[in-house]
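Enquirer: pasting the structure only:
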């Protein structure tokens, strides 16, 4: 992507040519050394550098990363961790990420996956030899060069034995690739990287992680409590991967064993990487710019945009009774927009604090609606309900839990009987404990019932007096008044449990490219709709139509009664580059308009015809959520900002900055903003 007016033209001795992307630590640029070598320059955000603890950690990590040498790693070539700004330069790897390659070209054959596994094991051997643990191995951190993969981003690696990063209890990594011991806040060592390697290989072979997608807490829960789904893998490969994914880190194989097992010349010799991937990498290497890309607005024809990794998880669509809650990790710092006229009369603040509450140690925000905010204490088995408008306590109680059967080591050693709230729907608050799912009255906290679910705690969607509880390959139906099971239905395929919706007499769920509809009267499959790419978002249902986005960036409208495609929008033309097709965001339907975010764009379409009403590029590289409130669209983005757009025209109103870190929970419910940070819960009202 071209440099913008706010980007530097040079960092250290490196001339910057283009922007490659952005992450939690800062922006990444394509640069050239004085001798012409291409490098990736990561510039750390100023806000992080104001934290002296972070700067000290960054200095240590740069020193450690420089010790890593290996063919399948992107070497650190230069750095100035004490500079202003601080920066790190690594070898530039022209090529798709594994995440992009699978989305664009499909899953890999067994021989290619084995070759990939051998290369990644060799990279981890180099990392571990330098007494490091990578801690964030995932498909977007594996770049595919013409001569093989490279493991990148040691920005959150920590020296083995250095406990500084874990002293706060922060979990670092990407859901589905974080090992269970790290989620339990236990020591994480090289065996954690082996777990992530197994998950990456499963992703390459099946196109989805072994623990599915959806909300982060749901994926993390499956990692700790459930077995991986490896049905898309060849049996011999599945045997290797399942060993890597062992819950007990001591039961996982060593990197040396993986090199022996996966590096067999008959299975992973030269030429193992799929041809289309090699062709793409070769072409991209030839297209690496040698001069700065034209900036936006310059009177020149822009060069092709460079592919960049994206990070977007599947978003959950709950029933209409469930309040929309968009979660972003971040510490919030509100400030007035830069263009405000300081000389004019004072105007009402865009963000007004409503109330705040100090939380007990171990107490966390777990669910919320426009009326109530719910806190849980997992180990004390306590749930507290607050009034969303003023923070007053509505009820608080120690809830029932399930006893752990003495004959089950799995329940005793892995699951436990702590509580985990899973859903708020139909006036009930659901939580899991041991091998049961519990329901309490959301308004009073009164116990309703419990259901034996063998520790696979679902997130039920309630319609009327019926709760639909979805698992990977089936759903079961409970009477919300008694908790008794009414019936169940098996899809016969692996479906995405976070992607369920119920409308009329139809239950809808996604299975990769297919949208499946089950008639809940006849208990038979009613229809199947085939999209052009895998589902990437939850399902938004309105006026007899279901809306969803796919991994290639398209927005679909499908008739919920027949499965007929009403319309689709693929974002072809100036406002969309298909090579960036990392996936769409959750649609929002309000007042006959579908609001949709993709990459850095916010779009509005007529819900009936699909005709565009407006499109607007945001200042940030990526939009992360949309919330429609009256005539205002509240938009959050990857720069950590909250923006108000006019819902009818897309015209921007105010924009407030959020200074993001890893220790807070940020939610939007209508125009109420909830922030949990440093043991304190604060509610704000956003101007609309």
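Expert: Looks like it arrived, so ask away. For clarity, every value in this text was computed on a predicted model and none was experimentally measured.
Enquirer: going forward, measure contacts and count neighbours with C-alpha atoms only.
Expert: Noted.
Enquirer: report the secondary structure state of residue 194.
Expert: Using DSSP: H, G, I helix; E, B strand; the rest coil, the structure places residue 194 in helix.
Enquirer: cool, residue 155 as well?
Expert: For residue 155, the assignment made with three-state DSSP gives coil.
Enquirer: leaving out sequence neighbours, find the closest residue to it.
Expert: The spatially closest residue to residue 155, leaving aside those adjacent along the chain, is residue 61, at 7.0 Å (Cα to Cα, 6 or more residues apart in numbering).
Enquirer: the one you found: helix or strand, and which one exactly?
Expert: According to DSSP states H and E, residue 61 maps onto helix 52-65.
Enquirer: and here is the other one:
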């Protein structure tokens, strides 16, 4: 790609010629030395150049890459990690990445696969013999040169003698190619982790699909840790080799020397894939998933096509050293979109320097350095009083839910479960992936009930997501498998099921008036039902060639529809539905746009699609009048990047890096933009009375910013012992209950704090003597139950705290 106006012309002694690719933390250029030698120069983005910790990491990358040399690695020829913009130059290797090669020509044949496998094994030998672990071996980091593959990008490698950084404790990787220990015990990663990644990569090269592909990175990560690989399409003898490489236990995988001997026996001719294949997982014959988070495949369902189109439109081509996986960040606009329209996989992939990296954080840390004590004064009157009976508390919802009903304790629910809570007064109704919807008392943290109607007795493509609460009922989208889903109405007081109806597996539901609207199970209709009985009030027949997801704006139902057979351009149609009979009025037909963010007056705010939303600005905001269909474009500033949210009449953009930007929705003018020290923030909430914006990270770190300036007021230490493997606005949540704040971390750790004393630690509370009326069991532990003391990864005594036993209520 040609250089842009803002690109430098030279870097060190090298003249920059073209862009090879870009990621969230840097750009890779094709350059030429004075002697005419071509090199690939990686240049760090300016905002990260000011971060000394990042510079330290970059120095480690340079040092690790310099130690590695061999026929199948790209050597470092020059670097300056102390420059104003740190950079590193490696030998330029012409040729596509492995991912590009498969995209253009499909899976490799036997001869190509043998050459790739032996070349990568030799490269790992060269890497490991100098004490370096690559830790991100993936298709985008393998270049397919004419004389064999080249392993590139040591951006997240670790040398055995490097000191482990603990300020942010960040560990990166790409879910389909990460080892189990890299996901669950990142500090224990050895060279055996690269062997696991090599096994996954060879499966991908042979079949075009990874052995653990799932519809989202958190599911893929779960399958890597707990499920056997899907190897039904891999023919022998490769099948047996990769099966050993993909062993869960690191010591059961072959060493590099043995692996080379095994791979040397691969034939250069013959079948690489089985004739029938299949999507079952090796070892148990269970049904798998081929959505291809590593390969860009499809699940095969028609309604998934739009996701594939969007990913295809947003993927940037890269060449040579770049290998940069391009992706997009969707906007969510206050509603957690379940629909795959907005690319669930790319929504939580973080672009790292030189490639698309999946970002994890060590327990108790995600980018800050502990509690900030510059919070609001305790002497001023409270803008919003604390609710009567409130006390600080913390609750592990997944653990506490196991106390309700037999069999739940057998389901190992841990890690990123994408929780979502809806609120009615002081009660929270929360659900997530692979655990049932439950009710939590937001004043005390007491778990009132966990619905028996939605119990998940196995891990897979299942979840329970609360849609809303109305008329004494909680409406939940329950997906027990990847092919079935139902809308369930639960009694708000007891959790008992009142009625259930089948719905689409991938689309939303919405409440309006005394009705709830969902997509039918065949995706060909929108059905409005009586909320009390579930009986059909009316049906909107979706036009042929379209699919629609329902949404309610201003208590009026709408259909957000898209052309299901369009191959190049994504056309969307917005229709307003009459509440009485479902008759439709077409408002607009839009090209390449996201879902609506919400209403500002009578205008629905909509963002256009961009190819790299976390690093490329949205050019404009579309204001669509929902009464007249009139459209107006509002230009947006350069920091209109990341994920958009309409909150209290302001437009916020939240980037993966932690930058938060506020924009005026009428003029499009930037009100402020602040680079925070907390990454992976969720959707903000606004308190105009306190003049404050509150956000929560995936690890449960709360952040408070001044509403007028964006200045950081305070941040807390993490509240979760799991720091999250996902990202984006659905990974965490903030709610207000009177003057208190409730935070929801990505592992369904819930907690409540006083914003005037955000660092106050909860203390264990005694279990009530009797159950709360209408509950099935107490969500608390007895006062005699031992609690475990956990220490945050943040340095300093201020971050030490006694964490209550999961499920226990707490008081100050």
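Expert: Alright, I've got the coordinates. Remember, predicted model here, so these are calculated numbers, not experimental data.
Enquirer: hmm, back to that, buried residues, the helix holding residue 61 of the first structure. List them.
Expert: By neighbour count, with 16 or more other Cα atoms under 10 Å as the criterion, the buried positions of helix 52-65 of the first structure are 55, 57, 58, 61, 62, 64, 65.
Enquirer: now swap in stretch 37-46 of the first structure and tell me
Expert: Buried residues in stretch 37-46 of the first structure (16+ other Cα under 10 Å): 38, 39, 40, 41, 42, 43, 44, 45.
Enquirer: quick one: the helix or strand following the helix holding residue 61 of the first structure to helix 52-65, angle?
Expert: Downstream of helix 52-65 of the first structure, the next assigned helix or strand under DSSP H and E is strand 76-80. Counting by axes from the mean of the first three to the mean of the last three Cα atoms, to 10 degrees, strand 76-80 of the first structure lies at 150 degrees to helix 52-65.
Enquirer: now for the following helix or strand past strand 76-80 of the first structure, which elements pack on it?
Expert: Toward the C-terminal end, the helix or strand that comes next after strand 76-80 of the first structure (DSSP H and E) is strand 87-91. Applying 3 or more Cα pairs under 8 Å, 6 or more residues apart in numbering; DSSP states H and E, one finds that strand 87-91 of the first structure contacts strand 38-44, strand 76-80.
Enquirer: give me the distance from strand 87-91 of the first structure to the chain's centre.
Expert: 25 Å (Cα atoms, centre = their mean, to the nearest Å).
Enquirer: and if you look at stretch 615-627 of the first structure?
Expert: Counting by Cα atoms, centre = their mean, stretch 615-627 of the first structure comes out at 16 Å from the chain centroid.
Enquirer: now stretch 692-710 of the second structure
Expert: Worked out by Cα atoms, centre = their mean, stretch 692-710 of the second structure lies 19 Å from the chain centre.
Enquirer: could you do stretch 157-168 of the second structure as well?
Expert: 24 Å.
Enquirer: again, but for stretch 551-565 of the first structure
Expert: Using Cα atoms, centre = their mean, the offset of stretch 551-565 of the first structure from its chain centre is 23 Å.
Enquirer: identify each buried residue in it, please.
Expert: 551-561, 563, 565.
Enquirer: wait, which of those residues is closest to residue 278 of the first structure?
Expert: Nearest to residue 278 of the first structure among those: residue 552, at 20.6 Å, using Cα to Cα.
Enquirer: what's the first-to-last distance across stretch 237-256 of the first structure?
Expert: End-to-end span of stretch 237-256 of the first structure (Cα to Cα, to the nearest Å): 17 Å.
Enquirer: so what's the gap between that stretch and the chain middle?
Expert: 25 Å.
Enquirer: ditto for stretch 154-168 of the second structure
Expert: Counting by Cα atoms, centre = their mean, stretch 154-168 of the second structure comes out at 23 Å from the chain centroid.
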